[in-house]
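>>> below: sequence and its predicted model.
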Amino acid sequence: MGESAATVDVTIWDWLPQAAQEVEHYLERLLAEAAISAHAVDARAKKIESFQEKCRRKQYTDPLQDVTDTVAVRIITYSLTDRDRAERLLVDRFQIAENHNPGAAKPQSRRGYDCSHLVVTGERAGVEPGWLIAGGRLAQYFDTFGGLEIQLRTVAAHSWAEFEHARRYKGQPYQAISDHDRATVDQLFGAASDARRALDELFVAIDRVLANPTAPSSPPAALEEAAPPSGDPAGPPTGRQTPVQPAPLRTYLAERFPDDGEASAKGMQFACELIDACGLSSIEALARALEGVDSDQVRRLMDTATAVTRVRRLDDTLLARFGEEYIAATGALGNVPRRSQQLEWRYDRLRGKLPVSNAGRKR
């Protein structure tokens, strides 16, 4: 028999805020790796008073296992496309105990709520190690509690939900007005929901145009000048040829991306695999292949707020240089679920926006 709310160890609440901070940073990194720029990623730890009140109201017999939002996270994206992408990332990364949209069960007259609710119980077996801090509070949370809730919704859906929560769900005036007026308010909320759905669809349409712009009738002159001979992405070999190995590659990446973080030994080995998949046989060939790519512009277009490693910067720069061919060549490399799909998402941010207008300039 589990313990009651009254007997739960209250010292747990001393470290819950740290668990919330760790999961927030974890999810920010996960979204950044997939080039998903969220409007907000906010985690919170439930206050002990709220936890105890919920246990009394629900009459839970095993509170630590039954309350699955003791730590909860809300991810707010700009578009439905990014919301769905984020949800797929979570499903690939975590063990999922629940995944539903409470709004789907509401009657038509109360339509409008649109938010994916996931309860995760830990990382899935086989995911890339090192993301969950060993001995950290998030790992302790997964060992102690029955789940952690993650909500995903768009900016438009969030605005509707916050207003509805304040005016109708928790609003005292709504309870005080007549049945006729409440029916009117319900109709207006339904109309607002329809407008919100239309706004979400328009945002998706805008993203599609931005991701697939009309191709120019002819390539910019600078791009033509920068393009190496067909079939030889790095051009003919000249001078010294430094083999693509972790040590010299680490030096090259430190020079090209001085402001970004060092990669792990495993990350450097992955970088060597990426370069080999591009048919580049030396550090010099790599440098020549990337001469016409402005890595700073690539970073801005990726629009990720979190810090990334130099290997991630290299990955993005190679993607900018070789495009769809790079996705086909490297999409199956590494222990990264749906890497090919993630590369497609990231390439959507670059497609049509990177004429090599500064050929020969090294970054």
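Sure thing, it's come through.

>>> going by C-alpha atoms from here, please, whenever you check contacts or count neighbours.
OK.

>>> quick one: buried residues of the helix or strand in which E28 is found?
Using DSSP states H and E, E28 maps to helix 16-33. Across helix 16-33, burial judged by 16 or more other CA atoms under 10 Å covers 16-24, 26-33.

>>> who does the next helix-or-strand element following it touch, helix- and strand-wise?
Per DSSP H and E, the first helix or strand lying C-terminal to helix 16-33 is strand 40-45. Counting contacts by 3 or more CA pairs under 8 Å, 6 or more residues apart in numbering; DSSP states H and E, strand 40-45 packs against helix 16-33, strand 71-77.

>>> H180 is nearest to which of the ones you listed?
Between H180 and these, the shortest gap by CA to CA is with strand 71-77, which sits at 34.4 Å.

>>> ok and the helix or strand just after that closest one relative to helix 16-33, angle-wise?
Next along the chain after strand 71-77, taking DSSP H and E as the criterion, comes helix 80-93. Taking axes from the mean of the first three to the mean of the last three CA atoms, to 10 degrees, one finds that helix 80-93 is oriented at 110 degrees with respect to helix 16-33.

>>> in helix 80-93, which residues are buried?
So for helix 80-93, counting by 16+ other CA under 10 Å, buried means L80, T81, D82, R83, D84, R85, A86, E87, L89, L90, D92, R93.

>>> so who does R83 touch?
I76, T77, L152, R153, T154 (CA atoms under 8 Å, 6 or more residues apart in numbering).

>>> where exactly do the helices run in the stretch 151-300 of the chain?
155-164, 172-176, 179-211, 221-226, 246-256, 265-277, 283-289, 295-302 (DSSP state H, counting those that start in this stretch).

>>> ok, structure two:
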Amino acid sequence: MHFIGVDLAWGASRPTGVAVLDAAGRLVHVAAHGTDDEIVAALTAYTRGDCLVGLDAPLVVLNRTGTRPAEAALSRDFARFEAGAHPANTGRPEFRDGTRGARLAERLGLDLDPGSSAPRRAIEVYPHPATVALFRLGRTLKYKNKPGRPVATLRAELGRLMDLLEGLEGATPRMRLRDHDGWRALRALVAGAERKSVLRQAEDQVDAVVCAYVALFTARRPEAVTAYGDVATGYIVTPTLPADQVPEPRKRRDPVQTAVQAYAAQQPALQEATDAFVTLVRSYLDDAGINYLTVTGRTKSVESFAAKAGRTVDGKRQYPRPLTQITDQIGVRVITYGHEDVAAVADLLADQLSVQGDRDMGQETASEGRFGYASRHLLVGIDPARSPGEREQRLVGRSASVQIRTVLQHAWAEFEHDIRYKGTIPEELAPDLDRRFTLAAGLLELADREFSQIRARLQAPAPRQRPEPDVNDPRISAQDLATFLAGQYTEAGWSRTDHYEWVCGLLLELGISSLDELAGLLASIDGAGINARMGYRYPPGAVRRLDDALLAVFGSRYLALHGNAHREAQLRSRLEKLRAVDPPARSTRAVVTGAGQEP
């Protein structure tokens, strides 16, 4: 006869643990499987003869809502040991069309009645109350992954459960695990686990061993088991809770764990807010025409929040109020090309958002006479007093930690973090590696300066050379426009490559197909007047300068261009600024009329 344990996943996408004991209680099989076909294939050889299968999954679920009578009855005994049952009802998608456990039992030809004397049966079991009763635990072992439980705790608790199971070699009935290669492999996997995902691989199989032993215990000691519920409404079979067993007194609630649980509950909303902040920052940069490489975001993981919330300094908690004091729950990172772009981005965000904190980590490092980590860190939020628009309104009350750094600073920071925090540095190598990291930081700072000098040299006034037009393409090329604008707006920063291409399309819609036409148009405009009306509090990019000049000249006609359809609201707001005082023109062609002028 075989006694089989199945820690059945409620969904087919997650692994299912399977364990098999022979009639003498020896472990003969332990593994994880996925689909129903795989599970059936693994169990067929063991279920052909007499068998009892313990399935950790609902077998009979008929109630539309709430809990089954069996779950309510079991919870009355075991909830004080933190081993109450989870509710199962047909309102849940996984039980709407019957249960996965019953379908598997049917395919294997197993009787589901716990009171049956059939030689081939299956029963519903539940590892948590079983381990509480078998090992007289005051509370359940905390090896399940929950918010606030670090890997070390999960590993230790799962290891303790495995110790207890091995101890059943001297129990009645006995179970022998140590001689099985698969069990020894699980022990090694758990002992060396550094990630929760690794522990999860072992956890399902260890639970399956518990289920197999409950099946063995039920067959050998039926007088010592309790069947909660019945086959008509659903049941759970478990070793009987000893009458004299009492729960372990509740510990005082850990404030860090409380904060971590609260953070885990709100993380989905934070992820949505992170995406919104990324979109908002990117739109600000695009609207300002500032050159950047990437804008990315990340929501702090529950594990990272838990680690930070638990930090102590001199024995005192560093964050007594983690939910409000840990300010990088929402993170945004802007990677730029040059140093001047970092400053431009910071100025832009200060103009558009409320800056609650500003640290220049590179400046702090330099002030200490060192080379090393360099990045501008802003803590920003939405200021309700500024009458936030639709994009900002949904983020009122949220804050985001924004890192701004050059691509070279980013490369150094990522590599240094990867080596120091993800690798192990032998103590004897630490001084040499510190020196090498410092040397690399100094070289990259020099490279950043050289890139800035190259840009400045390219933007310096130079004799204008008009390229020969391509007779087959009526558009001004993006490269030619970039060169032209660098000379036209020498104090402006470069814009993104795709922005030059985009504005070339707008020029074509306006009928401007040569740099000579564009130069003549811009010559008639009072650029200083436009700058004064726009009130830039950040250095706008070259494309933004051209964009505002075209808006000043063409007015409503510019708004109506197909290429501007996605930003009409922003352009209207800018047009109102341009119309607020006398027009910035040195000739009538630059007057803002609302209808627009022909170039």
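Yep, it's here. What you see is a predicted model; the values in this text were computed from it and never measured.

>>> would you format the buried residues of helix 80-93 of the first structure as a markdown table with distance to E291 of the first structure included?
Shown next, in a markdown table, are the buried residues of helix 80-93 of the first structure (distance: CA to CA, whole Å):
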| residue | distance to E291 of the first structure |
| --- | --- |
| L80 | 36 |
| T81 | 33 |
| D82 | 32 |
| R83 | 35 |
| D84 | 36 |
| R85 | 32 |
| A86 | 33 |
| E87 | 37 |
| L89 | 33 |
| L90 | 36 |
| D92 | 36 |
| R93 | 36 |
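
>>> what lines up with L223 of the first structure in the second structure?
The equivalent of L223 of the first structure in the second structure is D516 (alignment by TM-score structural alignment).

>>> count of residues packed around its match?
11 (other CA atoms under 10 Å).

>>> how about D480 of the second structure?
16.

>>> and I525 of the second structure, by the same measure?
So I525 of the second structure, with other CA under 10 Å, has 23 neighbours.

>>> now do the contacts for the closest residue to it other than its chain neighbours.
Counting by CA to CA, 6 or more residues apart in numbering, A585 is the residue found nearest to I525 of the second structure once chain neighbours are left out, at 5.0 Å. Contact analysis of A585 of the second structure by CA under 8 Å, 6+ apart lists S524, I525, D526, G529, V591.

>>> alignment lookup: L506 of the second structure to the first structure.
Checking TM-score structural alignment: L506 of the second structure goes with nothing.

>>> what's near enough to touch L506 of the second structure?
Contacts of L506 of the second structure by CA under 8 Å, 6+ apart are L561, G563.

>>> mind listing what's buried in the helix or strand it falls within?
Assigned by DSSP H and E, L506 of the second structure belongs to helix 497-509. Residues H499, Y500, E501, V503, C504, G505, L506, L507 are the ones in helix 497-509 of the second structure that count as buried (16+ other CA under 10 Å).

>>> which of these sits closest to Q261 of the second structure?
Using CA to CA, the buried residues of helix 497-509 of the second structure come closest to Q261 of the second structure at H499, 44.0 Å.

>>> surely the closest one and L546 touch.
No - counting by CA atoms under 8 Å, no contact exists between H499 of the second structure and L546, whose distance comes to 11.2 Å.

>>> adding distance to Q140 of the first structure, write the helices of the stretch 151-300 of the first structure out as JSON lines.
Output for these, formatted as JSON lines (distance: least, CA to CA, whole Å):
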{"stretch": "helix 155-164", "distance to Q140 of the first structure": "30"}
{"stretch": "helix 172-176", "distance to Q140 of the first structure": "40"}
{"stretch": "helix 179-211", "distance to Q140 of the first structure": "38"}
{"stretch": "helix 221-226", "distance to Q140 of the first structure": "52"}
{"stretch": "helix 246-256", "distance to Q140 of the first structure": "35"}
{"stretch": "helix 265-277", "distance to Q140 of the first structure": "26"}
{"stretch": "helix 283-289", "distance to Q140 of the first structure": "43"}
{"stretch": "helix 295-302", "distance to Q140 of the first structure": "33"}
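
>>> which stretch among those comes nearest R44 of the first structure?
helix 155-164 (16.8 Å).

>>> give the aligned range of the closest one in the second structure.
So helix 155-164 of the first structure sits over residues 407-416 in the second structure, by TM-score structural alignment.

>>> D341 of the second structure touches Y292, doesn't it?
Yes - between D341 of the second structure and Y292 there is a contact under CA under 8 Å: 7.4 Å.

>>> which one in the first structure is aligned with A156 of the second structure?
By TM-score structural alignment, A156 of the second structure lines up with nothing at all.

>>> show me what the helix or strand where A156 of the second structure lies is packed up against.
Element membership for A156 of the second structure, per DSSP H and E: helix 151-166. Other elements packing on helix 151-166 of the second structure under the criterion 3+ CA pairs under 8 Å, 6+ apart are helix 181-191, helix 196-220.

>>> report the buried residues of the longest one.
Read it as helix 196-220 of the second structure. For helix 196-220 of the second structure, by 16+ other CA under 10 Å, it's 196, 199-218.

>>> could you figure out how far that helix is turned away from helix 181-191?
140 degrees.

>>> pull up the aligned stretch in the first structure for helix 196-220 of the second structure.
Using TM-score structural alignment, there is no partner range for helix 196-220 of the second structure in the first structure.

>>> with stretch 51-63 of the second structure instead?
Going by TM-score structural alignment, stretch 51-63 of the second structure sits over no part of the first structure.

>>> pull the number of nearby residues for E303 of the second structure.
Residues near E303 of the second structure, counting by other CA under 10 Å: 16.

>>> just give me the match in the first structure for it.
So E303 of the second structure corresponds to E49, using TM-score structural alignment.

>>> same question, R449 of the second structure
Under TM-score structural alignment, R449 of the second structure pairs with E201 in the first structure.

>>> how near is that match to P129 of the first structure?
37 Å (CA to CA, to the nearest Å).

>>> neighbour count winner among the two?
With neighbours defined as other CA under 10 Å, E201 of the first structure and P129 compare such that E201 has more, 15 against 11.

>>> all set now, cheers.
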